[in-house]
Every structure is written in C-alpha cells, then in structure tokens.
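A.B. asks: no sequence on hand, only this structure:
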C-alpha cells in the first residue's frame, strides 16, 4: 500500500518568491477546509459502526459488533490520506490543463494568452503565484470543486513570515524565533554578534570536542534534543547563518555535555540579537534570476574523527535560495581532496536547481536563465585545475574515486563553469568554519540576510542607527 505524498520543499518555495519579486507577480494563499475528506480511496477499508449511527431497520435486532462500515472517502488518521488527497487534487488540476513535472511534483503551472498561474501545494495550503487575471481564474476553478478559504496576499505560510514592500520581499521567522527563545528561557538574555566562538587549534581546548572521560552526559531535564530540533528548522528555512554551528552541535545529540549546552545557548543569544533577520529578495538586483553557486570545504573541521566539512550556497538575485553545511562521510587526505568532495556535492545540487528553474520558466514562457553555464565559485586553485583536466591517475590523485570528477563532465557539457575566487570572497566560508565577527557579518550580508525596519536597543548599541532593511 502506497502512503507517500509529496510536499513542496523550502528551496522551491524560496525560488518562487524570488521569481515573484523579479517578475512583479502576485502571491495569494488558499487553504482547503478538511482537505483529506476529498480523497478517493484506492483500496477497500472497513471501520466499526460509530456511536450514534443508526443501523438499517432489518439489522437493529442484531449486535452492532456484527456490522462494519465501508469507507468511500479517506478520513483524517488514515496512513494513505495525504496521498489520496494529493492524487485527487493533481487529477483535478491536470484535467484543466495545468502541468507538473516529477522534478517538482507539487508545482502546477498553467499558461494562457492572458498570463500564467503557478499553484505550489503543501498538503492543504496552496500558494498561487502569477499574473492577476490568470490567478483569479485559478481561484474560481479551485473554489468550484473544494471548500476553500481565500487568505489574500501571502503573508504567513509554513511558519514563514513574508513581508512585502516596494523594494522586494523579506522572508523571516521572528515570531517563531521569539517562541523558541522564550521556550528555552533565553528571551531576556544578553545578545551576541556571532553564533559560535572561534575554535581553538588545540583539539584539547576545542569547546566543540566530544565528551571526555571525566565529563557527565546531560540528563533528560536539559532539553538538548528539543533545542537542536528547533534550531535545525530555523537553519533550513530562513537562517543559513546558523547552519554550521547547529550542524556541529547536532553531532553530539547522543552524548551532550554542559560544554555543548553552552554552545546551544550561544546560538540562542545570537538569535536574541537578530530575531527579525531574514532573507531579503530585492526587486532592484541585477541578473535577478541568474543562480550563482559557492562551494567550500573546511579541511579537518572535525579533527577528532579526521573528517572535513562540506559547505555550499546558491544565490538567486544575490539572495540565498539553497544551502548546506554537513560533515563529509569520507576521510579526505588533503585540503584539495576535501574541496573536490565539496564541489561534487555542490554540482549535484546545481543540476537539480537548473532542472527546476528550467521547468518553471519554460512552462511560464519566461526567458530562460539556464542556456548559459551556471557559475560555481571555488577558492582552491589545485581543485579547479584537477576538475578542469578531469580524472588523472597520478600519485597524488589515484586514491580519489573517479565519480567525484562528475563536475568535470558538467563543465564539458556547458552546464556549469567552475570559477576561481579569493577565499575572502567565498560566501560558502559561512558554512564550513567559525569566523571572526567582521568576516561573519560581511558574509551574512553577502547571502542576502537583512533585518526588519525597527529600532532596538541592541541595534542602536551595535550599529548606532535605525535599521530599515539593513
């Protein structure tokens, strides 16, 4: 029995917001009331006769336990309800001429002479993006079949707050961040300017080292796992600036110590000072729909296990839409080796991003941005030379698996172009290492993170001025 039901991922949603800003499109949010009850079952399911249900007159003299009820529609609580609802909605939209693709199965697009409409589905929430006339047709078509609430312009969706202004859209989670701070008793803590301390080169003094023999594991009274889960949600949605620190602290979830809990509180104190920070998609940026990638590796970022860190970020119009910070699963033998592994992961993400963007823009009849190679910035000269030349069985590279030279094939096919930049300009540094305050804030600004328009004692102390969208 199939129970899987796709939902829209946050990367696609961020790209659609960027598209709405650059093409000056409308955004509307619709909510289906009791969505799961519309699903049509593909298997026979029986349930006990519910209390209050009147049996046929011929059966009233027999025990109720002898009878069962066959379901004709899905109910809340069934494992396959989500899938049945998706199939029902998909069938209804495809019948009207909407198209979708397996690369992004929750994005339905219809193009007409008057414009186009994009329906982005997350269970029972539907974000409609497109031209005014076609959006109204889509709303009317959906209301014809389903009972829906029209929530107007998209301002709050999937826990994300969306602020519209004349210069673009700011996507943030200030309400959620404040709830997290209050939940862990950090809502009145003194704010900090970075999410983690600069790590010591001496592994015995590293505050992020594993539990020592003389240290105690935190008890269940310390909500370490809950804090990690709350911070991971922030890091994956709107706060790439805490990705590396949260990834580092999440490694010790099975045996956390007070040192690691102090690291959690350090991240929370940083959030305390940047509660209203989010991703700002500007309508004034040049090359608004061109994606640019940055890849980097932190060699021996985990010296205790001899593992390095992979980090990459892709920006669209100067603001991040996709990022990742993760520990490498292989032991890299050199910094060049670790950079090749990081570039391989970034290339895979780039191929998927290009596919999604090409599908959306071509179906909407918008000018293509994937006709030219996507720029992928890297700061390691030896790595770039090897990727350009392809796999060579030499003394220094024979141990590296040929599959990690996939980037070379993508360069040959003109899908990506690896370009060398200075280390100080590599935005992916944010995802591979702890950085001093000035460097950290410069890179945070570089990936499009800005703060809302408000005056706070913290911002006045640190910046000495009101912040519009700083």
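C.D. replies: Good, I have the coordinates. Since we're looking at a predicted model, the values are computed, not measured.
A.B. asks: can we go C-alpha only for contacts and neighbour counts from here?
C.D. replies: OK.
A.B. asks: shouldn't residue 111 be within a strand?
C.D. replies: Yes. Using DSSP: H, G, I helix; E, B strand; the rest coil, the assignment for residue 111 is a strand.
A.B. asks: please enumerate the helices of the stretch 101-250 of the chain.
C.D. replies: 132-145, 174-183, 224-237, 243-250 (DSSP state H, counting those that start in this stretch).
A.B. asks: among the ones you listed, which is the most enclosed?
C.D. replies: helix 243-250 (a mean of 22; mean count of other C-alpha atoms under 10 Å).
A.B. asks: mind listing what's buried in the helix or strand just after that one?
C.D. replies: Next in sequence after helix 243-250, counting helices and strands by DSSP states H and E, comes helix 258-273. Judged by neighbour count using 16 or more other C-alpha atoms under 10 Å, the buried positions of helix 258-273 are 259-261, 263-273.
A.B. asks: so what's residue 28 up against?
C.D. replies: Contacts for residue 28 (C-alpha atoms under 8 Å, 6 or more residues apart in numbering) come out as 127-129, 150-154.
A.B. asks: included below, for side-by-side comparison, is a second structure:
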C-alpha cells in the first residue's frame, strides 16, 4: 500500500533516512477555520489572552448559540488530543462552559482558532537519532485556584519520547487546594499515575 501519508484526519510525513516522522493536522485546522468563517482572520500569538478568567453565565450574561459552541469545542478537543498539546489547556478551559456558553466564552474559543490560524503547520516531530530514544521525559504543572468560579486548581502533564509528546492532559482538580504546593502535589499525583502506565506500556512493546 506504500507509505502512510494520511490517517483519520492526521497528515503523516516520514523520512526514514533521517530517522524522523512528523504528524500534524493542517488540513483539519483549515477546515475548522473555514467552518467558523475565520480562514482570513488575523492570527493570535497565544491561545489564551493574558489574565483571562472565564466565569459562568449569570442572569445578565449575553448567551451564545449552544450548538455552535459545542461544535467548535468538540473539534478543538479532537485536535488537541491528537497532535496539538499546545492548545490543550486553553481548550480545557472553554470546554467547561458547553452547557450554557456566553459571548465571552465564544470570544475565548475564537482566540484559540485565531492562534491556530498562525500555527496551522505545527505538529509533532519524532526522531530516532537520539541515543536516549527510549527515555520518557515528563513535565508536570498546576494552575493554583485558576478557576474563578470555584477556586479549584488545574493540573497539567506532558510526557515526551523521541523528542516529541506522546501523552498530555489538562485536568481540573476535584479538591480545593489550600496552597500552591498542595496544587503541585496533586498535579504530580496525576502525572505519576500516567508515567506508571506509560512505563508498563513501553515495557510490553519492547517484549513483543
């Protein structure tokens, strides 16, 4: 069948001589931008505006079309889960308001789309040229009391193999952390669970 170039909306570029594989979704991003009429928009430098704190809808809030909002967030969740870990935190934030979105929430979604406009060709590049190809490198962080609605923190982790991410997640913590240190420990607990699973997975792959 030849080399793999496209699979379930993901573009694949392979360079076996250089020992590199790139995966990305520029075609999918372009389709998303066109669907929401932002194909000619001015790109944003970041997926989240500095200092932005999204709040739940109140009686005075101007509500937005729920179906349209959920459609956009669903597409962004798919994208962030496959090849775009750089938008995962931003998408996780806007996904919390799918049941009753407001105009303000939609502005935050459009900010992510505008960021994608300027980074449409971003993807993940894996390389086997590194002598530490099998080493799993992980990062963990927490946004203490970042949710302005209930003051719960957000955990985030990312694990890399062969120079690019293989697992990442942004997750709202279930408890209210009383300090930055506590929020960081909770985030580390989530990351530890993930790395334990990844190590077993890679061990099984090597044994096959």
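C.D. replies: Arrived safely. Just so we're clear, the structure is a prediction, and the values are computed from it rather than from any experiment.
A.B. asks: quick one: which of the contacts of residue 28 of structure 1 sit in strands?
C.D. replies: Counted as lying in strands by DSSP state E, out of these, are 127-129, 150-153.
A.B. asks: who wins on neighbours among these?
C.D. replies: Most neighbours among those, by other C-alpha atoms under 10 Å: residue 128, with 29 neighbours.
A.B. asks: just checking, residue 161 of structure 2 touches residue 130?
C.D. replies: No. If you go by C-alpha atoms under 8 Å, residue 161 of structure 2 and residue 130 don't touch, sitting 10.0 Å apart.
A.B. asks: the two - which one has more neighbours?
C.D. replies: residue 161 (18 against 11).
A.B. asks: what comes up buried for the lengthiest helix in structure 1?
C.D. replies: When structure 1 is parsed with DSSP state H, its longest helix is helix 335-363. In terms of neighbour count (16+ other C-alpha under 10 Å), helix 335-363 of structure 1 has its buried residues at 335-347, 349-350, 353-354, 356-361, 363.
A.B. asks: now stretch 115-131 of structure 2
C.D. replies: Neighbour-count burial for stretch 115-131 of structure 2, with 16+ other C-alpha under 10 Å as criterion, is recorded at 115-117, 119-120, 122-128.
A.B. asks: then stretch 108-124 of structure 1?
C.D. replies: 108-111, 116-124.
A.B. asks: for the residue mapped onto residue 128 of structure 2 from structure 1, which non-adjacent residue is spatially closest?
C.D. replies: The equivalent of residue 128 of structure 2 in structure 1 is residue 283 (alignment by TM-score structural alignment). Using C-alpha to C-alpha, 6 or more residues apart in numbering and skipping the chain neighbours, the partner closest in space to residue 283 of structure 1 is residue 168 (5.0 Å).
A.B. asks: repeat that for residue 22 of structure 2.
C.D. replies: residue 125 (4.4 Å).
A.B. asks: contacts only, for the one you found.
C.D. replies: Neighbours of residue 125 of structure 2 in contact, by C-alpha under 8 Å, 6+ apart: 20-23, 163-164.
A.B. asks: out of those residues, which two sit at the greatest distance?
C.D. replies: For the contacts of residue 125 of structure 2, the maximum inter-member distance is 12.8 Å, found between 23 and 163 (C-alpha to C-alpha).
A.B. asks: make a markdown table out of the ones in strands among the contacts of residue 28 of structure 1 and add distance to residue 417 of structure 1.
C.D. replies: A markdown table is the format used below for those (distance: C-alpha to C-alpha, whole Å):
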| residue | distance to residue 417 of structure 1 |
| --- | --- |
| 127 | 34 |
| 128 | 34 |
| 129 | 31 |
| 150 | 44 |
| 151 | 43 |
| 152 | 41 |
| 153 | 38 |
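A.B. asks: count of residues packed around the closest residue to residue 15 of structure 2 other than its chain neighbours?
C.D. replies: Nearest non-adjacent residue to residue 15 of structure 2, counting by C-alpha to C-alpha, 6+ apart: residue 21, 6.2 Å away. If you count neighbours by other C-alpha under 10 Å, residue 21 of structure 2 ends up with 15.
A.B. asks: residue in structure 1 paired with residue 21 of structure 2?
C.D. replies: Per TM-score structural alignment, residue 21 of structure 2 is aligned with residue 169.
A.B. asks: so stretch 335-343 of structure 1 matches what in structure 2?
C.D. replies: By TM-score structural alignment, stretch 335-343 of structure 1 lines up with residues 180-188 in structure 2.
A.B. asks: and the contacts of the matching stretch?
C.D. replies: The contact list for stretch 180-188 of structure 2 (C-alpha under 8 Å, 6+ apart) reads 140-144, 153-157, 173, 177.
A.B. asks: give me that answer again for 6 Å
C.D. replies: Identification of contacts with stretch 180-188 of structure 2 by C-alpha atoms under 6 Å, 6 or more residues apart in numbering yields 142, 144, 155, 177.
A.B. asks: who touches the second one in this structure?
C.D. replies: Residue 144 of structure 2 sits next to 153, 180, 183 when contact means C-alpha under 6 Å, 6+ apart.
A.B. asks: look up how far residue 85 of structure 2 lies from the first one.
C.D. replies: According to C-alpha to C-alpha, to the nearest Å, residue 153 of structure 2 stands 19 Å off from residue 85 of structure 2.
A.B. asks: which of these two has more neighbours?
C.D. replies: residue 153 (27 against 21).
A.B. asks: can you redo the helices of the stretch 101-250 of structure 1 as TSV with distance to residue 196 of structure 1?
C.D. replies: Output for the helices of the stretch 101-250 of structure 1, formatted as TSV (distance: least, C-alpha to C-alpha, whole Å):
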stretch	distance to residue 196 of structure 1
helix 132-145	45
helix 174-183	17
helix 224-237	14
helix 243-250	6
